[in-house]
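**Q** what follows is a predicted structure for the sequence shown.
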Amino acid sequence: MRTVFAIVVTVAVCCSCFCWAAGDAPAMSADEALRLLKEGNSRFIASSQQHPNEDVARRNSTATKGQQPFATILSCSDSRVPVEVLFDRGVGDIFVIRVAGNVANGDETGSIEYAVDHLGTPVLVVLGHTKCGAVTAVVTNADLHGNIIPIGKSILPAVVAAKKSNPTATGEALLNEAIKANVWQAIEDVFRTSPITVGRIKSGKLRVEGALYDIETGNVTWMGKHPKQDNLLSDKAH
């Protein structure tokens, strides 16, 4: 009897965590979501954070009523890139997927789909950052091993593209170009492998933008949408 009860409780908890509402229109516009992120980053840079939604009331509200984040952000796991902190946001505000090199493989893309399709976030940001160790490893041909190898393989096309576009670049200049290219590469990988995400974009329910965080200044530079987004999302591409 105890076993049956435990199974019922487990199923109930899982269902409550994944209460899907596919097709729902976002509660906030992409413009408004981006405005909140940009304003929060400005406060962070100026050391004038407001620390919104960090109190007991917010914790209780999200625990009982569920989450309704206004943005999804795919970022690097680097400890110098604390997403909620650098955007001055609190509990339940941002759905964050963090992985070394901000790559978009199966697990990351699945998490993105849950956020944009079922939680209905109106904006997806792929956030790269300066001095990224994962990109540096690929640029310098470091000896990757173990489960780090697949991450390097995901970053490699960006490094190749950066070298092709900047044939004379070396050192830090090449690294910076590769980091930017890696943001675009992650977005391309999402477009290529996630019809759900593409469908949200085509229906006007989702905007996808690239961004770059400077770990020294704290500033987020907004890169806009992928320069080839229209072609990547064309019917011929899928």
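**A** Thanks, I have the structure now.
**Q** only C-alpha atoms from now on, for both contacts and neighbour counts.
**A** Noted.
**Q** OK, contacts around the most centrally placed residue in the chain?
**A** Computing the C-alpha centroid of the chain and ranking residues by Cα atoms, centre = their mean puts residue 74 first, at 1.5 Å. If you count contacts by Cα atoms under 8 Å, 6 or more residues apart in numbering, residue 74 has them with 96-99, 102, 108, 112, 124-127.
**Q** do you have the strands of this structure handy? List them.
**A** 71-75, 94-98, 123-129, 207-213, 220-224 (DSSP state E).
**Q** now distance to residue 182 too, for those, in JSON lines please.
**A** Shown next, in JSON lines, are the strands of the chain (distance: least, Cα to Cα, whole Å):
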{"stretch": "strand 71-75", "distance to residue 182": "11"}
{"stretch": "strand 94-98", "distance to residue 182": "15"}
{"stretch": "strand 123-129", "distance to residue 182": "8"}
{"stretch": "strand 207-213", "distance to residue 182": "10"}
{"stretch": "strand 220-224", "distance to residue 182": "12"}
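**Q** below is an additional structure, to be compared with the one above:
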Amino acid sequence: MGCLLASLVWWQGGPALSGDGSTAGVTPGEAISRLKEGNFRFSHDHCLHPHEDARRRAQTAAEGQHPFAAVLACSDSRVPVEIVFDQGIGDIFSIRVAGNVCGVDELGTIEYVVEHLGAPLLVVLGHTECGAVTAATIGTEVHGTVKAIVDKISPAVHQAHVAHPELNGKALVPCAVEANVWHAVEELLTNSSIARHQIEAGKLKVVGAIYDVKSGQVNWLGEHPKQDELLKKPNGQAPASKRDEHSTQREPPTKGR
């Protein structure tokens, strides 16, 4: 009860949209705290369902959107981002795609929210029992354009297997889910000069996390363990270790060519 009352007080007196429509006083650290508190409420069945009323709709319609966080998540129907973090209208900029992959469309969307909307936090959110990651891990036959998504996850599966050679099949899936989160972060940091600039300027924090579809709890992974190295690389160039891992997947050149 004490935690719930504290959350109520925080929401009544905490950061909100100011008169000019900006999200006043929300730092990357405070944004993470808001998401952590919201997920705690959700996973303990104490949701406040904030910012869901007519007043909030009118406010955001008049003043525009100024989300305090962006979340790149999977499209899985068991991972409704705003509900998982107990947030409301205008709070989170959600980017959802199967397997929470980070391709050119996702990169452009992220650049829009961090540069033009000024979101101070980006969370790359994977989840347990992810169908796309499972398909890439166990080699499920897929057809149509779904294959393009699975192929984009394959490098993460390879990284997971290199780190855990003793695991195979479904036993490797949890490790692949985490590796896929980091792979998406790597794609962002190596291919978006805008995101890199925002991070280096202290205006943006990028963290990984994994949502448990059974418990409802989010496991926070923090920043990429090689973020500093990634930021120093020329745009579009991954760390040497990652390039080496990826190169092992390519077919060796045929003699005589």
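**A** On my side now, so go ahead. It should be emphasised that the depicted structure is a prediction, and the values quoted were computed from it without experimental measurement.
**Q** that older thread, for residue 231 of the first structure, which of the strands of the first structure is the nearest?
**A** Residue 231 of the first structure lies closest to strand 207-213 among the strands of the first structure, at 14.5 Å (Cα to Cα).
**Q** list the contacts for residue 134 of the first structure?
**A** So residue 134 of the first structure contacts 100-101, 151-152 (Cα under 8 Å, 6+ apart).
**Q** roughly how far does it sit from residue 164 of the first structure?
**A** Going from residue 134 of the first structure to residue 164 of the first structure by Cα to Cα, to the nearest Å gives 20 Å.
**Q** swap in residue 139 of the first structure?
**A** According to Cα to Cα, residue 139 of the first structure and residue 164 of the first structure sit 13 Å apart.
**Q** between these two, which one's more packed in?
**A** residue 139 (23 against 11; other Cα atoms under 10 Å).
**Q** aligned counterpart of the more buried one in the second structure, please.
**A** Structural alignment (TM-score structural alignment) places residue 139 of the first structure against residue 137 in the second structure.
**Q** ok, now which ones touch the closest residue to its match other than its chain neighbours?
**A** Distances taken as Cα to Cα, 6 or more residues apart in numbering put residue 157 closest to residue 137 of the second structure, at 5.9 Å, once the chain neighbours are dropped. Applying Cα under 8 Å, 6+ apart, we find residue 157 of the second structure in contact with 133, 136-137, 176, 179-180.
**Q** residue 103 of the first structure maps to what in the second structure?
**A** Aligned partner of residue 103 of the first structure by TM-score structural alignment: residue 101.
**Q** how about the contacts made by that match?
**A** With contact taken as Cα under 8 Å, 6+ apart, residue 101 of the second structure is in contact with 74, 149, 152-153, 180, 184.
**Q** farthest pair in those?
**A** Maximum distance among those (Cα to Cα): 13.6 Å, for 74 and 152.
**Q** these two: who's more crowded?
**A** Between residue 74 of the second structure and residue 152, residue 74 has the larger neighbour count (other Cα under 10 Å), namely 25 against 19.
**Q** relative to residue 121 of the second structure, how far out is the more buried one?
**A** Computed with Cα to Cα, the distance linking residue 74 of the second structure and residue 121 of the second structure is 18 Å.
**Q** do the same with residue 67 of the second structure
**A** Remark: distance between residue 67 of the second structure and residue 121 of the second structure (Cα to Cα) = 9 Å.
**Q** next: residue 215 of the second structure.
**A** 24 Å.
**Q** over to residue 230 of the second structure?
**A** 18 Å.
**Q** same check, this time on residue 173 of the second structure
**A** Remark: distance between residue 173 of the second structure and residue 121 of the second structure (Cα to Cα) = 27 Å.
**Q** hmm, back to that, the residue nearest to residue 137 of the second structure -> the first structure?
**A** When the first structure is aligned by TM-score structural alignment, the residue opposite residue 157 of the second structure is residue 159.
**Q** what's the answer for residue 119 of the second structure, then?
**A** Checking TM-score structural alignment: residue 119 of the second structure goes with residue 121.
**Q** ok, how many other residues are close to that match?
**A** Residues within reach of residue 121 of the first structure, counting by other Cα under 10 Å, total 30.
**Q** and if you look at residue 16 of the first structure?
**A** Neighbour tally, residue 16 of the first structure, other Cα under 10 Å: 11.
**Q** the more surrounded of residue 230 and residue 121 of the second structure?
**A** Between residue 230 of the second structure and residue 121, counting by other Cα under 10 Å, residue 121 is the more crowded of the two (26 against 23).
**Q** good, wrapping up.
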